[in-house]
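**Student:** coordinates for the following, if possible.
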Amino acid sequence: MAYLLALDQGTTSSRAIVFDADGAMVAVSQQEFEQHYPKPGWVEHDADEIWRTQRDVAVEALAKAKLKPADVAALGIVNQRETLVVWDRKTGEPACRAIVWQDRRTAAMCRQLKDAEPTFRAKTGLLLDPYFTGTKLTWLLDNEPGLRERAEAGELAAGTIDSWLVYKLTGGARHVSDASNASRTLLLNLQTTEWDHELLDILRVPEAMLPEVVDSSGVCGEAAGVDGLDGIAIAGLAGDQQSALFGQACFEQGGAKNTYGTGSFLLVNTGTEVTASQQQLLSTAAWRIGGVTEYALEGSVFVTGAAVQWLRDGLGIIKQAPDVEALANQVPDTGGVYLVPAFAGLGAPHWDPDARGALVGLTRGTTAAHIARATLEGIALQSVELAEAMRADTALPIDELRVDGGAAANNTLMQIQADLLQARVIRPKVTETTALGAAYLAGLAVGVWSDRADLAKHWQVDREFEPQISADEAAAKRERWTHAVERAKGWATDEDGG
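**Tutor:** Just a heads-up that it's a prediction; the model follows:
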């Protein structure tokens, strides 16, 4: 039996999962690490702590599985995207703390660069936003004493978390990033999957700092000098959302997945051609295999699971997050209530940072159960907006949605999602699809699986949800939702008198 080790480096914790050749989980280890908030809107990580926790959980997961490095066919890395690490090439020491994808310190810089946004949009498929890596790197070079001089002298390396982990695992022998991670930097030309000199010039980033862009599935090095991991081939790299798309076996054009976490990410495979979005979605590299890049459209919703946490912590109408399902099922519908959970603004396709949460349609007959059900509908309706935007951009039907993440366990939410989307919703047996995707990419590279058709056989359905309401009913709900969203937009600006 062949085994794969997936290193799942997330925003708040480092995990390692051992999978067998059937795609089943064998062992898991996880450690949280510290979040640093030095100023309002700033979020940082200690890159050394990320490395230590990721190394330790990898060794521990193998120990739990009673495996030695020689028993592992390969390892794959999946990571929080857009987070930037800068380090000294000789010593391997971080030059400063990592700037996390959530960090907003470059907002003013992005506003100053607005004239260049059409260029970035056309070449990278991304919006010009502090979310992405490129402006973080410019900020560090301009604001950390001595960094720009050291960078221009070739002393510093920069990269996303995949780059950092590969560098540390290989004892500094390899400085690489895969196409899916590199496509989130604002520096990669999506068509060529190479660093773009015009974009580098605009952001004043020395190309010598950047990693070699490699395939998402392919041996790019091996662990060396790391007790408990030595000799394991590193054969899979991917950003977390693209890895989940691969882990859900969405290998064909039109294959779509939605991950329900604190927020939600819906991705659809658009094939080997870049699809430029007219609906404010992001175009991104899904993966590059055998030198061939496949692409995806991505939409992000800021608040999904966090809305349920608000019911628990803010309103106190449930004691635990899973209780929302039983409460929502006490009523057959929302009684005309709509919750727009824009607590942190609206993401795609609206991109309105001034939107705020809105609870509309209340009457004296409204109960906690109606609000709970409206919360689940609000989560589902945000994803329907993304799917409809993707249908408009691609003319693909998106008649099936594969789901994962914590809230995918909520049967009522999944049924509501199927009803409002008017499409089949499918939950797999293994919902750890982010880590599974990294294992699939690594195993494919070293022959554990012969091809994607072989991989698809191991993806197994737990439950399917078919629409149980008519298309007309779904359309009426979506129309009312649109009215509720309009009431939520621009609220912070109005409130401030701006």
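**Student:** going forward, measure contacts between C-alpha atoms and count neighbours the same way
**Tutor:** OK.
**Student:** in the chain, which helix has the most residues?
**Tutor:** helix 368-394 (DSSP state H).
**Student:** by contact count, what packs against the next helix or strand after it?
**Tutor:** Going down the chain from helix 368-394, the next helix or strand is strand 400-404, by DSSP states H and E. For strand 400-404, the packing partners by 3 or more C-alpha pairs under 8 Å, 6 or more residues apart in numbering; DSSP states H and E come out as strand 256-260, strand 424-428.
**Student:** can you name the next helix or strand after strand 400-404?
**Tutor:** Where DSSP H and E defines the elements, the next helix or strand beyond strand 400-404 is helix 411-421.
**Student:** and that following helix, what does it pack onto?
**Tutor:** By 3+ C-alpha pairs under 8 Å, 6+ apart, helix 411-421 packs against helix 323-328, helix 368-394, strand 424-428, strand 461-465, helix 471-488.
**Student:** turn those into JSON lines, including distance to Ser277 and mean neighbour count.
**Tutor:** As requested, the helices and strands packed on helix 411-421 are arranged in JSON lines below (distance: least, C-alpha to C-alpha, whole Å; neighbours: other C-alpha atoms under 10 Å):
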{"stretch": "helix 323-328", "distance to Ser277": "35", "mean neighbour count": "19"}
{"stretch": "helix 368-394", "distance to Ser277": "6", "mean neighbour count": "23"}
{"stretch": "strand 424-428", "distance to Ser277": "24", "mean neighbour count": "22"}
{"stretch": "strand 461-465", "distance to Ser277": "29", "mean neighbour count": "14"}
{"stretch": "helix 471-488", "distance to Ser277": "21", "mean neighbour count": "16"}
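**Student:** sequence B follows; please return its structure for comparison with A:
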Amino acid sequence: MMKAVLAIDQGTTSTRALIVGQDGAIVARAQVELHQSYPRTGWVEHDPETIWRDVVATARQALSQATEAEIDVVAIGITNQRETFVVWDRETGRAVHPAIVWQDRRGAALCERLIGEGVETEVSARSGLLLDSYFSASKLAWLLDTVPGLRRDAEAGKLAFGTIDTYLLWRLTDGRVHATDPSNAARTLLFDIARMDWSDELCALFGISRAMLPRVMDNDALFGTVDAAVLGQALPITGMAGDQQAALVGQGCLKAGQVKITYGTGAFGLMHTGDTISRSRHRLLSTVAYRVGGQTCYALEGSIFVAGAGVQWLRDRLGIIASAAETETLARTIPDNGGVYLVPAFAGLGTPHWDSQARAVLCGMTLGTGAAHVARAMLEAVAYQSEELIDTMREDTGLCADLIRIDGGMAHNAWLCQFLADVLATPVRRPDNVESTALGAAFLAGTAAGIWPSLADTPSSSNRDAVFEPALAAAERARLIAGWRDAVARTRHRANVE
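**Tutor:** Below you'll find the model as predicted:
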């Protein structure tokens, strides 16, 4: 029987379970969409119980398909939306509040106060991150200060904190294991990435009791075993990683200088920087790529807050498309953007601006502007933001990637892939299997379980991968980027005026 790994991929807008075979092919899958709640302006929440039920349901479906195909599933890998977190009662296992999602801004006031106190340099030195509500700590502090009795219970050791990987691990092991991995711990603003441990200083700064925090284990550790009653068979959990780091592994970016960008709800670019921490001069994030076999590798990361979420906005709020695939069709119906630019700062701007006050702007419209221009502007915005991100990485490291690896749902859009190559002036490689996040989780778990000898031996690329070569004239590329930068300036000016 072919051996395989169950990869649980719990994302911002969906929950998936995929069975990954020894050859890297996905041989079974199940998926459900995840509803997001917006109880107030700037707040974004998920229901933890829904996440848990969806994980169990999709995992059971995928395992059933594997059984019918006589595939031997030997381990589980978990990957998750980072920064999103849950707090739950250790005794009952019940969440005390909805999960607070990474897009949520309710920690912004605390971050602004701490920046005003001049502590961001120290925070960045320890965590590698910026003081921003994007990360978990400020929102966790908000929760403990807002819900009566929570801080008291946290300090008494009655409550557990965890990003989604930790919450799922707890539930899958019936409360026996409270643990996480370095790639998720490094996204909380509470973890010292040089010492590879929770920071007492950062915990004190945010008022977080270490009693709440999970144990940090290597990405390829034996985290625990799932009871047979939960998924229908007992399986070891031998790999965990945050979604972007999992995609780095899934794309085979295992050497310094290699870059991948994942286009999901947001878009996230990571450059592998080897076994040393690369400190950014331009507000990129220094983060843990993974820790395997006791050896830590680091990465520089840039974040684009809105990518696929902008396409959802076109569909659900504007109603100008019925499906994401229609954006490609619309973009091809017009010869150029007609001077229309959309800066999708619906939740602020990420790299390199890190401006939480910026808000979305659609500019350059005339009476001739139509749905196709707006849809194309949204796709172009993803490419322009990617150019800013890659350009910043080059300036910071001096490393110039000769190939950009991409994945995620938006990578299915061939028009966008070509426009990315044109704007980046660099070849863009799209894997035959764009499920790089799930593959990374599977590769970590599978190497630990003995399916592959090492990460370097995993089937991370295929001769069927598509490569998009730059074809845009340099002068036209410069003109388009200049128009984008003008639009961004308008966005930020509007935020500053308000």
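**Student:** what's the closest of the helices and strands packed on helix 411-421 of the first structure to Gln9 of the first structure?
**Tutor:** strand 424-428 (22.1 Å; C-alpha to C-alpha).
**Student:** please produce CSV containing the helices and strands packed on helix 411-421 of the first structure, extended by distance to Val205 of the first structure.
**Tutor:** Shown next, in CSV, are those (distance: least, C-alpha to C-alpha, whole Å):
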stretch, distance to Val205 of the first structure
helix 323-328, 48
helix 368-394, 32
strand 424-428, 42
strand 461-465, 46
helix 471-488, 39
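**Student:** Thr275 of the first structure is nearest to which of these?
**Tutor:** Comparing these by C-alpha to C-alpha, helix 368-394 comes nearest, at 7.2 Å.
**Student:** tell me how far the closest one lies from the chain's centre.
**Tutor:** 19 Å (C-alpha atoms, centre = their mean, to the nearest Å).
**Student:** mean per-residue distance, that helix versus the second structure.
**Tutor:** Compared with the second structure after the fit, helix 368-394 of the first structure shows a mean deviation of 2.1 Å (mean C-alpha distance after the TM-score superposition for the first structure).
**Student:** what angle do that helix and strand 256-260 make?
**Tutor:** 150 degrees (axes from the mean of the first three to the mean of the last three C-alpha atoms, to 10 degrees).
**Student:** helices and strands around helix 368-394 of the first structure, which ones?
**Tutor:** Against helix 368-394 of the first structure (3+ C-alpha pairs under 8 Å, 6+ apart) you get strand 264-271, strand 292-301, helix 305-310, helix 323-328, strand 338-340, helix 411-421.
**Student:** what's the closest of these to Thr434 of the first structure?
**Tutor:** strand 264-271 (12.0 Å).
**Student:** over in the second structure, find the residue span the closest one aligns onto.
**Tutor:** Mapping strand 264-271 of the first structure onto the second structure (TM-score structural alignment) gives residues 267-274.
**Student:** for the matching stretch, give me the average deviation versus the first structure.
**Tutor:** Averaged out, stretch 267-274 of the second structure is 1.4 Å away (mean C-alpha distance after the TM-score superposition for the first structure).
**Student:** how about the most far-flung residue of the second structure relative to its centre, secondary structure?
**Tutor:** The centre of the second structure is farthest from one residue, Leu367, which by C-alpha atoms, centre = their mean lies 38.0 Å away. Under DSSP: H, G, I helix; E, B strand; the rest coil, Leu367 of the second structure falls in the coil class.
**Student:** and it, how far is that from Arg317 of the second structure?
**Tutor:** From Leu367 of the second structure across to Arg317 of the second structure, the span is 21 Å (C-alpha to C-alpha, to the nearest Å).
**Student:** now swap in Tyr263 of the second structure and tell me
**Tutor:** Distance from Tyr263 of the second structure to Arg317 of the second structure, by C-alpha to C-alpha: 20 Å.
**Student:** Val259 of the second structure too?
**Tutor:** From Val259 of the second structure to Arg317 of the second structure the distance is 33 Å (C-alpha to C-alpha).
**Student:** what's the helix or strand for the residue nearest to Gly92 of the first structure when sequence neighbours are not counted?
**Tutor:** Spatially, and ignoring its direct neighbours in sequence, Gly92 of the first structure is nearest to Gly172 (6.9 Å; C-alpha to C-alpha, 6 or more residues apart in numbering). Of the helices and strands defined by DSSP H and E, none includes Gly172 of the first structure.
**Student:** map Gly172 of the first structure onto the second structure.
**Tutor:** For Gly172 of the first structure, the residue aligned by TM-score structural alignment is Gly175.
**Student:** hang on, isn't that match packed against Gly93?
**Tutor:** Yes: judged on C-alpha atoms under 8 Å, Gly175 of the second structure makes contact with Gly93 at a distance of 7.2 Å.
**Student:** no more questions from me, cheers.
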